[in-house]
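Engineer: Sequence plus the predicted model coming up.
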Amino acid sequence: MRREPTFARLDQLAAWHEQQADPLARPFRRGVEILEHQQSAALFRRMVGNRAATDPNRLNLVGMLPLDAPGRWCERHGYRCTVSNGSIGVMAQRSDEPPVVARLGDTLVWNGEKITVQERPGLVTPPREDDAMGELVQWLGDQLDEDERIAQAACWDEWSDVWTARPPQASYERYTVVDYLDDVVVAVTPENADADSVGQHVARHDPARVLREVGAKRQLLDASNADCSPACRRDHTFSGSCALRWMGPVSEIDGEPWVRNEDGRQVPAPMVTTKWTLRLLALSYADRPGYRAEWRP
């Protein structure tokens, strides 16, 4: 009679049942036997996870931890808890206090007054988006400064920033772009292109429009480069300066990406992120000195 192996720990026993339940490793095993090993493995994994959640002062976020264990542990200390299914990402919050965010491998610690996070050894918090793209932000700001300088230099008073295309009214007149006094800004005399198209293009890109675009793009830069609360270094939210930081953690359910909002609810992940926005802004200046190929979206 074959003897089953013995183990010193429950997690070892769970791993053995998981190995026995692998149909590729045991192709001749009957389906009912595979099912029994799967059920046994799940049971022992849950036992290990429940044991890990019994310490009221510390909770290690390990892969075998039942998904409901962090919630039960946090509720014990007056926190509501949201768990990211599949990655053991935990966000705990008490009343209106800033959320406490932890990931797989971290440890939740109760110090008698509040829950804190002890990061797993060797974990390096990734740089924030604005830190990683800092040089691109600086370069973009320089381009906008140059656009503004040139647009302002093209104006001779506070009303001369609006230009209008004026077709010739007689055979001896030329196609021109004029200012608010109907004075000629530039004569349009293309050798090959249509004069009206060129004139309309010049007028539509007058200093007033350039200055509006510079202002709008600067607001995007300010939003993407604004400081976040400490929690946003780990789990970006939707509020305040973080509006463009819907970076994650991004998870998937049936191929559909989603993130959690400030209330812990699952919402569809947005298509636009800070990094993507900055790269798209820089794309219009790709012909200027200093643009880098790695900045292309």
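Structural biologist: On my side now, so go ahead.
Engineer: From now on I want contacts and neighbour counts done on CA atoms only, so please keep to that.
Structural biologist: Fine.
Engineer: Could you list the buried residues of the host helix or strand of Gly215?
Structural biologist: According to DSSP states H and E, Gly215 maps onto helix 207-224. Using 16 or more other CA atoms under 10 Å as the test for burial, helix 207-224 gives Pro207, Ala208, Arg209, Val210, Leu211, Val214, Lys217, Arg218, Leu220, Leu221, Ala223, Ser224.
Engineer: Mind putting the residues you listed into CSV with distance to Ser40?
Structural biologist: Listed next are these as CSV, based on distance: CA to CA, whole Å:
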residue, distance to Ser40
Pro207, 73
Ala208, 72
Arg209, 69
Val210, 68
Leu211, 68
Val214, 64
Lys217, 59
Arg218, 59
Leu220, 54
Leu221, 55
Ala223, 52
Ser224, 50
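Engineer: so which of these comes closest to Pro70?
Structural biologist: Ser224 (32.7 Å; CA to CA).
Engineer: My understanding was that the closest one contacts Thr274; is that so?
Structural biologist: Yes - counting by CA atoms under 8 Å, Thr274 is a contact partner of Ser224 at 5.7 Å.
Engineer: Put this next to the previous one:
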Amino acid sequence: MTATLTVAPAPGAAVVEQRPRRHVLGITSPRKLPTWILAHLALLLVVVAFLAPMLWLIFGSLHADSALTVELGGRWTLGNFVAVMTPETLWLPLLNSFLLSAGTALLTVVCAALAAYPLSRYSMRFRRTFLYTIVFSTGLPITAVMVPVYVLFATFAITDSRVATILFMSATSLPFAIWMMKNFMDGVPVSLEEAAWTDGAGWFDSLRGIVLPLMAPGLAVVSIFVFVQQWGDFFIPFVLLQSPEKQPASVSIYTFFSSYGAVAYGQLAAFSILYTLPIIALYGVLSKALGGGFSFAGGLKG
């Protein structure tokens, strides 16, 4: 015979219902399992959407008879890379692309830093309105202003000029670069500049010696953003640069499309891979700067 002892709760005491514990296997609970599956399916679709064109480029560049569809059982060769690796087809357009992109990135970063410093450090009456104007100006499509810009270039006889093209490309990149630079500059404490101001340093000395070195990762982000944007720009060089020897790779890629509708798919795929390699190398070199945060450990206020 077994006796059962039941303890009644005290009057007025709250009764807490004890539910069975839910055992968690791995990192997800059974209740969240469908959400986990949907999230990974969405990520898988994104990976496939980006991976499928890259696989076509790789297989198409190595296939002797490349077309819109690549047969895996065909003849494989490196002839497509050999055909495009000539000075006129590859090296000169890549050099032009580098000159335009690097020149635009350098000029944009310098101008954006000079414009972002007063917006970040000084209290101005129309600062918010000016910032909103900068952001809204980025939404203006470049195709809407290319006709008057071309007329302006033709009036001053500066068409087919790399320098004039770099100036205009820098002007189109400045609005978003100023906004990004201002946000990065806000992360640098003003207290780090007070010692320099006490010693008589001006705003330019403070910007050059304190702010810019501390926001080096931000400078790298803005530089890469502008460089990649102009590296893939087609419309501006296509309109403003007429000489084939001055056109970048984004425009010279048109040479693989004949006027009769035929396309050299194998050479086009090989050229696209070689055209993408400098950007991948740039990300690899500056990945440490992109992944690093601001370092204020060396900034001492004395």
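Structural biologist: Alright, I've got the coordinates. Just so you know, these numbers come straight off a predicted model, no measurement behind them.
Engineer: TM-score them against each other, please.
Structural biologist: Between these two chains, after superposing, the TM-score reads 0.24 (TM-score structural alignment, normalised by the length of the first structure); 109 aligned residues with a CA RMSD of 5.7 Å.
Engineer: before we move on, the earlier item: out of the buried residues of helix 207-224 of the first structure, which two sit at the greatest distance?
Structural biologist: Using CA to CA, the buried residues of helix 207-224 of the first structure span at most 25.7 Å, a distance reached by Pro207 and Ser224.
Engineer: quick one: the helices in the stretch 1-150 of the first structure?
Structural biologist: 10-20, 31-52, 69-75, 129-132, 134-153 (DSSP state H, counting those that start in this stretch).
Engineer: What are the buried residues along the last one?
Structural biologist: Same thing as helix 134-153 of the first structure. Residues of helix 134-153 of the first structure classed as buried by neighbour count (16+ other CA under 10 Å): Leu136, Val137, Trp139, Leu140, Gly141, Gln143, Leu144, Asp147, Glu148, Ala151, Gln152.
Engineer: could these be laid out in CSV, adding distance to Gly89 of the first structure?
Structural biologist: Formatted as CSV, these follow (distance: CA to CA, whole Å):
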residue, distance to Gly89 of the first structure
Leu136, 31
Val137, 30
Trp139, 35
Leu140, 35
Gly141, 36
Gln143, 40
Leu144, 40
Asp147, 44
Glu148, 45
Ala151, 49
Gln152, 51
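Engineer: Out of those, which is nearest to Ala282 of the first structure?
Structural biologist: Ala282 of the first structure lies nearest to Leu140 out of those, by CA to CA, at 6.3 Å.
Engineer: can you pull the contacts of Val228 of the second structure?
Structural biologist: Counting by CA atoms under 8 Å, 6 or more residues apart in numbering, Val228 of the second structure makes contact with Ser101, Ile279.
Engineer: For it, pull up the helix or strand it's in.
Structural biologist: Using DSSP H and E, Val228 of the second structure falls within helix 216-231.
Engineer: what's downstream of that helix, the next helix or strand?
Structural biologist: Downstream of helix 216-231 of the second structure, the first helix or strand assigned by DSSP H and E is helix 235-240.
Engineer: Which neighbouring elements make contact with that next one?
Structural biologist: Under the contact definition 3 or more CA pairs under 8 Å, 6 or more residues apart in numbering; DSSP states H and E, helix 235-240 of the second structure sits against helix 146-155, helix 162-186.
Engineer: do that again at 10 Å, thanks
Structural biologist: helix 146-155, helix 162-186, helix 249-252 (3 or more CA pairs under 10 Å, 6 or more residues apart in numbering; DSSP states H and E).
Engineer: Looking at those helices, which one is packed in the most?
Structural biologist: Most buried of those, by mean neighbour count (mean count of other CA atoms under 10 Å): helix 249-252, with a mean of 22.
Engineer: Give the next helix or strand downstream of it.
Structural biologist: helix 265-285.
Engineer: What are the buried residues along that next one?
Structural biologist: Using 16+ other CA under 10 Å as the test for burial, helix 265-285 of the second structure gives Tyr265, Gly266, Gln267, Leu268, Ala269, Ala270, Phe271, Ser272, Ile273, Tyr275.
Engineer: would you list these in CSV and tack on distance to Val151 of the second structure?
Structural biologist: Formatted as CSV, the buried residues of helix 265-285 of the second structure follow (distance: CA to CA, whole Å):
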residue, distance to Val151 of the second structure
Tyr265, 36
Gly266, 38
Gln267, 36
Leu268, 33
Ala269, 36
Ala270, 36
Phe271, 33
Ser272, 32
Ile273, 35
Tyr275, 31
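Engineer: between those, which is closest to Phe225 of the second structure?
Structural biologist: Nearest to Phe225 of the second structure among those: Tyr275, at 17.0 Å, using CA to CA.
Engineer: Ala115 is in contact with Leu174 of the second structure, correct?
Structural biologist: Yes - between Leu174 of the second structure and Ala115 there is a contact under CA atoms under 10 Å: 9.5 Å.
Engineer: any residues in contact with both of those two?
Structural biologist: Residues touching both Leu174 of the second structure and Ala115 (CA atoms under 10 Å, 6 or more residues apart in numbering) are Val109.
Engineer: right, and the helices of the stretch 1-150 of the first structure - which one's nearest Ala165 of the first structure?
Structural biologist: Closest approach to Ala165 of the first structure among those is made by helix 134-153 (17.7 Å; CA to CA).
Engineer: for the closest one, packing partners?
Structural biologist: Using 3+ CA pairs under 10 Å, 6+ apart, the elements in contact with helix 134-153 of the first structure are helix 129-132, helix 207-224, helix 274-283.
Engineer: if you set the cut-off to 7 Å instead, what comes out?
Structural biologist: If contacts are counted by 3 or more CA pairs under 7 Å, 6 or more residues apart in numbering; DSSP states H and E, helix 134-153 of the first structure sits against helix 207-224.
Engineer: Buried residues of the helix or strand just after the helix it packs on, list them for me.
Structural biologist: Downstream of helix 207-224 of the first structure, the next assigned helix or strand under DSSP H and E is strand 251-253. Neighbour-count burial for strand 251-253 of the first structure flags Ser251 (criterion: 16+ other CA under 10 Å).
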